[in-house]
Each structure stands twice: as structure tokens, then as C-alpha cells.
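S.K.: fold the following and give me the result.
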Amino acid sequence: MKPIPRVSGFRIASPLLSGVVWSIIWLAAGTLLLSLLLYGTAISEQEVVPWVFGIHGFASLCGGFVSARKSGRKGWSVGMTTGLFYAVAVLLTSFLANDVDWTVRIPMLIVLAALFGAIGGMFGVNTGASRRPMR
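M.R.: This next block holds a predicted model:
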């Protein structure tokens, strides 16, 4: 029996790029949920900052997981690099779209993304069938 062919043959070869793409996908999902939370409850926009950092941390964790799983080795460093690239992409978008000023939140976001990306990378490298033996 022949397997069902893939709908799309598109596949991202780079573990780093696929991790950043999945981070952005999770960022979009978290932003949508946060906007529904703001719309449906009495939470003000000033009370949302911890939620925003939580969404960025979770997105970076997922991106680090995906990139390290795809890489198959050096999980924490691949995950941390993915988290740093994710933070740079978010900050670059923020600077270009809203002309965001430099505050203490920016280094906090960079550290949070790198830390959670590394944690995701540690979990992701130990999953999947593409694990390579250490040399």
C-alpha cells in the first residue's frame, strides 16, 4: 500500500529557521488568546505585561524545542540561539512598527527568550527519532 502523498513538499531544512517560524506561530496564537482575554474580561492593558512575557517565554520554549529536535544534538545551545534570534526578530519588528524606546523590558525579553529557548532545546533534543550518537 502506498502512503498518502504530502499535500505540500515544502520543508524548512534549517533547524534554527524552523524553530523561529514555530516561535512566531505560537506568538500569534498567544497574542490572539490574549486579545480575546482583554476583550472578554475586565483586565486593563496595564495589567497585561506579565501575560505578554509569558507568551514570549512559551513561544521561545516551543521554538527551542522544535529547533533542537530537528538538530538532534547540542540542545541547549541550539535552543538558546533560536530564542535569541526570536527576541531579535520581535524587537526589530517592535522598533520598526512602533518606534519602541529602550527600557528595562528589552533586556528582560532577551534573557527570557534565551533562557526558555535553552530549556526547550534541552527537552527537544531528547525527543524524536533523529537523535544522533555523540562522538
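
S.K.: can we go C-alpha only for contacts and neighbour counts from here?
M.R.: Will do.

S.K.: go through the protein and flag its longest helix.
M.R.: When the chain is parsed with DSSP state H, its longest helix is helix 15-40.

S.K.: helices or strands next to that helix in the packing?
M.R.: helix 49-71, helix 75-98 (3 or more CA pairs under 8 Å, 6 or more residues apart in numbering; DSSP states H and E).

S.K.: could you grab the helix/strand/coil label for the residue lying closest to Ser77 once chain neighbours are set aside?
M.R.: Leaving aside its sequence neighbours, Ser77 sits nearest to Ala118 (CA to CA, 6 or more residues apart in numbering; 6.3 Å). Secondary structure, DSSP: H, G, I helix; E, B strand; the rest coil: Ala118 is helix.

S.K.: pretty sure Ala118 sits against Lys74.
M.R.: No: the pair Ala118 / Lys74 is not scored as a contact, 9.9 Å apart, by CA atoms under 8 Å.

S.K.: here's the other one to compare against:
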Amino acid sequence: MAIKNPIFVGFTWAFMTSISLLLVLIILVQFTSLPESSLPTLTYAIHIVSILIGALKAGFRSSQKGWYAGALTGFIYMLLIVLFGSMLFSSITLSVESLIQVVIGISIGAVGGIVGVNFNAR
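M.R.: Here you go, the predicted model:
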């Protein structure tokens, strides 16, 4: 049974991509001389790539309104990242930085969804 909801499919792809890339990052930090100070930057890059891949898949699946499917995929992904991060650090606060991250996630998702719809048109 195939899942038809493009936003769910996009989020699933984004989440699985994120987990895979984070595991690669963990291995790199453990077995190479990669400095731990580069982890925040690399983590942001992983989130961007994950949202982009998920939004591409959501846009491809939706076949119309790719910007909407991609933006919603990015929003859900970033919302969950911010919520989990807040729970891990035992303070659920909504800061300007977390709002900027969510807006960036929505924007990247919208762009990915637009590109995904255009790949589907071929």
C-alpha cells in the first residue's frame, strides 16, 4: 500500500535523510580529527539538505502546489527539531533564533517543492 500524502512522504524522506547524515557525522567525529567546534555548522547543513530532499520528494509527489507541500514539509520538520531541542535542553522557550530557523526551513522547503513539481512535469 503506497502512501499518497505528499507532505507525509516528504517529511519521512527528510527525517530519514537527517538520521542517515547524522550517523555519518557521528562516525566522522569519532574516527577522524574533525573538531567538535564544527558540529553546529555541520548540523545546520544536514538540516538544510534534509529539508531540501524531503521537499523535493513532496513536490514531486504533489504534482501541483509544490511550494505549499515543500513549505509545509519544511515547517513540520523544523517545528519538530525545535521542539525536540527544547525538550532535550529542558527549557521550552521560543527565541528569535528558533523562529529564524523555522522560517529558513519553510523557505528551503518551498524552493525544494517548486523544483520537485517541475521534475514531475517531465
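
S.K.: element containing the counterpart of Ile3 of the second structure in the first structure?
M.R.: Superposed on the first structure with TM-score structural alignment, Ile3 of the second structure falls opposite Ile12. Ile12 of the first structure belongs to no helix or strand when assigned by DSSP states H and E.

S.K.: follow-up on the earlier one: so between Ala118 and Lys74 of the first structure, which is more surrounded?
M.R.: Neighbour totals were compared for Ala118 of the first structure and Lys74, and Ala118 leads with 29 against 15 (other CA atoms under 10 Å).

S.K.: quick check: the gap between that one and Gly83 of the first structure.
M.R.: Using CA to CA, to the nearest Å, we find Ala118 of the first structure at a distance of 7 Å from Gly83 of the first structure.

S.K.: next, count neighbours for the aligned residue in the second structure for Val88 of the first structure.
M.R.: In the second structure, the residue matched to Val88 of the first structure (TM-score structural alignment) is Leu79. When neighbours are defined as other CA under 10 Å, Leu79 of the second structure has 18 of them.

S.K.: just Ile3 of the second structure next, same as before
M.R.: Ile3 of the second structure has 7 neighbouring residues, counting by other CA under 10 Å.

S.K.: same question, the one 5 residues further on
M.R.: The local packing of Phe8 of the second structure (other CA under 10 Å) involves 18 other residues.

S.K.: for the longest helix of the first structure, give me the average deviation versus the second structure.
M.R.: After superposition onto the second structure, helix 15-40 of the first structure sits on average 0.8 Å from its aligned residues (mean CA distance after the TM-score superposition for the first structure).
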